[in-house]
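**Q** what follows is a protein structure lacking sequence information:
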């Protein structure tokens, strides 16, 4: 690969920006003219005028609106996916197209249907009906089941489950009183929320808006990210009923327009999916003045702000008696968690944590390399990807690269045998935000000691608290000491989502889990962010989402990098969630079996 040339201070400033947290991303070139300040003022005035009406809107009317949104989102879905594929250089009929279906209109439609179901439950019985009985964990924490939600989920995701662990102030008897706050105690006044959309996954902006509207009760102005602002017209069309009623608006622009919106007197709250650098710029400003403000605890913007800001995401691989077939499955599983969306995901696997003495470690790493070697090369559509990969290669010139190299290309990159004692390694401190991952072996005498060390390493060395995964063989889990250690690890890992045996993106895609960083970060040290989104059972005090899945899944998961029919599966899931019917399942399963 041709590495970018850096001269003097330019190189030092680039490396400094990559030293900690999420990488500073250059602003993308606009494809749609920025919205003028006058037009922003007009949009905010319309929203402000209708904010009180929204909080007074009946549940039946909200359900009607959701039905309208389902129909309009389904109508625009094909064009939405086509535009995303064109912008990202994705060939139709490939796993990349499948990703755009699954990470776009499919999850938005699922979100709409789940919100509608919860609102019907609130109307009929006072609160959302859980799909199972909550339980109290041995340490006293309440865990509420949120998946599977129905027979359809059980058919499509056999063996998968999800639950949300609640804040410790919530008891089993008080759980119902900690669901759907805005419907139990409706606010007397409305508020305008600014949602700063993400540029990578097309469902993030609309789903963040849905959370603000239907879970928090605020009308929304969605500012599109310049990277994917081409989707803005589709958002307008998908949410046209909300637009017609004056509850939703889309605007365009870069940092200048974003700052104007953040400081606008009519904006009452802010939600951002992006980087900790952008969060700090909003709250504290930039440069020396920002550092002084942070030290004094005097933000330049004191509006309520929630955020999801990225992560150096670990996958902890517990040693066990894996067969060759199981090694190949999990190797593809892990590789897919990086190659998805060309590596531009906040939950992409960045550090694979292994036991150094595991007899199958070498075979497993070789299998991951083979998976990267057969993965289709993707266009690095996000600005600065080549420079970010170059910074990791400079720190680790021995990195393994898979795929074509040269200008405009970022090969899949895997850095192995990292030293866990070097806490300042770029792989541990910095979210690569491109197709780069790494592996670190930990010394431990047995699986129990390894699990304990892996938790400590993930909590104390890696940057971020958004999501992580633990891969553990079912036979290993049946060993009492190891099983207990893994269950303890799930509780001890300081991440907003923990996924067992699969990529933690499932916590995002299932929609019922609460998606966000581990609670407790102050604005002065925001890390992966604050607050949760999705959470369609409307828990007021979620703390952690836990997803569990089978060690090996058949047929092949739709999100795997080598699934040949994921584009068919995505389109059929879109139709299914738009108009749910068990009669559509056989055709969907036929496509899945051919993947």
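**A** Thanks, I have the structure now. Model, not experiment: these values are computed from the prediction.
**Q** going forward, measure contacts and count neighbours with C-alpha atoms only.
**A** Will do.
**Q** if I read this right, residue 53 contacts residue 191, doesn't it?
**A** No. Counting by CA atoms under 8 Å, residue 53 does not reach residue 191; the two are 10.4 Å apart.
**Q** comparing the two, which shows the higher neighbour count?
**A** residue 191 (23 against 18; other CA atoms under 10 Å).
**Q** could I get the contacting residues of the more buried one?
**A** Counting by CA atoms under 8 Å, 6 or more residues apart in numbering, residue 191 makes contact with 48, 51, 52, 218, 219, 267, 268, 269.
**Q** got another one to weigh against that:
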């Protein structure tokens, strides 16, 4: 990953200056509390843990409005900004869903049932077990109709072994995992607390959360929302910059580190930040500076593969807006923001789609570029591609036959920069070439997106599933965006397996995973190609039916803010009347 990539604060890199005695005492006291909390946690039954999660849920629901408003304000979004709904969905909505899913898993275990009881498991290509992990509730089946999600386990797993291992550390709750450090991301407000929940539930580790300075304003919200975890010593939250991060990563009483951020920060923590020659020597000799295990989610350059077919004008417009959303949501400050569109130079509709993409990318609402360092990365992209289209506050880089795509394909700009590359071919030939290009040319393996119309997918037959199997990414979204997988708690989130400390790529390990599955390889999300009402059977060409019109997370959804807020309030508190009003607003998107 490029050193420019930074989805956590770059000051987490160990710093040259130390912390004072008062700060050291404060941090050590927090670790004391967490060590005592680890003993308490080990004494709780799984049923008691489920009850505790429900108490946390109540507090998160009560904090949802303050959470969303604080997050929006911290990113420069006013109370009337059309994109303020992003902070409802990517903040409290995501956490409420995770708490519900984890509580269900723990309740099943407490009742002597398997977490996968009643959940279909079959075979994916290549000798893999495949868990059909979404939707699992009647409400999700209705509100998110047309979307399904699968977790593929590593080759060699079977449905029987999948069920036998489900539950992870909650199968032996009395075995403590000690105390871990979570270095929180600064771009999406649910990430730090979702990482804390996974530490507690997948590993039986109490957690010291160091928030990114960009989220300092949310600390009071977190302290209220997660008081039920803080009071017994299961969680402590601290602020600080690189000096605090350096002290904590080297602390002997913290047994594990988890980071969501950049490969540069990861490497500085693992191998050392200063002496290049010494760092290189440690890498060669496999002598990391960090003397404890580390897991990480580190982003990458995400592809959007557009498979050629016969699309209507409405299809062209819808998926151009879909791609604009993948890049521009949160101003592109997402580890999973789509960055490279891969399309066919032989597609008869290629020019029409390019034109639709330019329009959609240009007309999305403007917003501040707020993440630290993003302005300089925009300038880097300008320098890399001086002929790029400047569309308001964003860049569109259309790679021509004589252009060099190397910078675009190997730099996670973490800013509103979208590239388009073309490959020859149609049908399976194009799809195979696009998959190989994504695997071999693009940096990282976190997430890949693929758009394909129903008729073309049917014509490819088994070749389509073969191509999905060959796509080496930890999250794959078909006619959807992988961010949907991020907020779906029963799916998993993390890089494709195989990275190492020496070559960390998009990271090590997974998070979310509310079914607590072992030996995870990837999650595959499938969505409808056409929204309602074009998803009706008469118009859909054999595709998936959905009741969703333009989804509220689209940056071009006119009612996205009010629908996102309404869905979060319904997730928090229920209420059929409020849901009905929200759905009526959704129809106006």
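**A** Thanks, I have the structure now. All values reported here derive from a predicted model rather than from experimental measurement.
**Q** where's residue 484 of the second structure relative to residue 527 of the second structure, distance?
**A** Relative to residue 527 of the second structure, residue 484 of the second structure is positioned 10 Å away (CA to CA, to the nearest Å).
**Q** just want the most central residue of the first structure.
**A** residue 508 (5.2 Å; CA atoms, centre = their mean).
**Q** which SSE is it in?
**A** For residue 508 of the first structure, the element it lies in under DSSP states H and E is helix 506-509.
**Q** on contacts alone, who are the packing partners of that helix?
**A** For helix 506-509 of the first structure, the packing partners by 3 or more CA pairs under 8 Å, 6 or more residues apart in numbering; DSSP states H and E come out as strand 497-500, strand 514-515, strand 542-548.
**Q** out of these, deepest packed?
**A** strand 514-515 (a mean of 28; mean count of other CA atoms under 10 Å).
**Q** what's the spacing between the aligned partner of residue 387 of the second structure in the first structure and residue 392 of the first structure?
**A** Taking TM-score structural alignment, the alignment pairs residue 387 of the second structure with residue 398 from the first structure. According to CA to CA, residue 398 of the first structure and residue 392 of the first structure sit 10 Å apart.
**Q** higher neighbour count, these two?
**A** The neighbour count for residue 398 of the first structure versus residue 392, taken as other CA under 10 Å, is higher for residue 392 (22 against 11).
**Q** that older thread, dump the helices and strands packed on helix 506-509 of the first structure to JSON lines, plus distance to residue 412 of the first structure.
**A** Listed next are those as JSON lines, based on distance: least, CA to CA, whole Å:
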{"stretch": "strand 497-500", "distance to residue 412 of the first structure": "24"}
{"stretch": "strand 514-515", "distance to residue 412 of the first structure": "27"}
{"stretch": "strand 542-548", "distance to residue 412 of the first structure": "27"}
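**Q** of the ones you listed, which is nearest residue 161 of the first structure?
**A** Across those, residue 161 of the first structure has its closest neighbour in strand 542-548 (5.3 Å, CA to CA).
**Q** quick one: distance of the closest one to the chain centre.
**A** Centroid displacement of strand 542-548 of the first structure relative to its chain, using CA atoms, centre = their mean, to the nearest Å, is 13 Å.
**Q** likewise stretch 11-19 of the first structure?
**A** Relative to its parent chain, stretch 11-19 of the first structure has a centroid offset of 26 Å by CA atoms, centre = their mean.
**Q** same thing with stretch 166-179 of the first structure?
**A** With CA atoms, centre = their mean, you get 25 Å for stretch 166-179 of the first structure.
**Q** endpoint to endpoint, that stretch covers what distance?
**A** End-to-end distance for stretch 166-179 of the first structure, by CA to CA: 11 Å.
**Q** mind listing what's buried in it?
**A** Neighbour-count burial for stretch 166-179 of the first structure, counted by 16 or more other CA atoms under 10 Å, picks out 166, 167, 170, 171, 172, 175, 176, 177, 178, 179.
**Q** average gap between the longest helix anywhere in the first structure and the second structure?
**A** Longest among the helix segments of the first structure by residue count, using DSSP state H, is helix 59-88. Following the fit onto the second structure, the mean deviation recorded for helix 59-88 of the first structure is 1.3 Å by mean CA distance after the TM-score superposition for the first structure.
**Q** can you tell me what part of the second structure that helix aligns to?
**A** Using TM-score structural alignment, helix 59-88 of the first structure pairs with 46-75 in the second structure.
**Q** any buried residues in that stretch, and which?
**A** So, applying 16+ other CA under 10 Å, buried residues of stretch 46-75 of the second structure: 46-47, 49-50, 53-65, 67-72, 74-75.
**Q** and it, how far out from the chain's middle?
**A** Taking the mean of its C-alpha atoms, stretch 46-75 of the second structure sits 19 Å from the chain's own mean (CA atoms, centre = their mean).
**Q** can you give me the strands in the stretch 1-150 of the first structure?
**A** Applying DSSP state E, counting those that start in this stretch to the stretch 1-150 of the first structure gives strands spanning 21-22, 135-136, 142-147.
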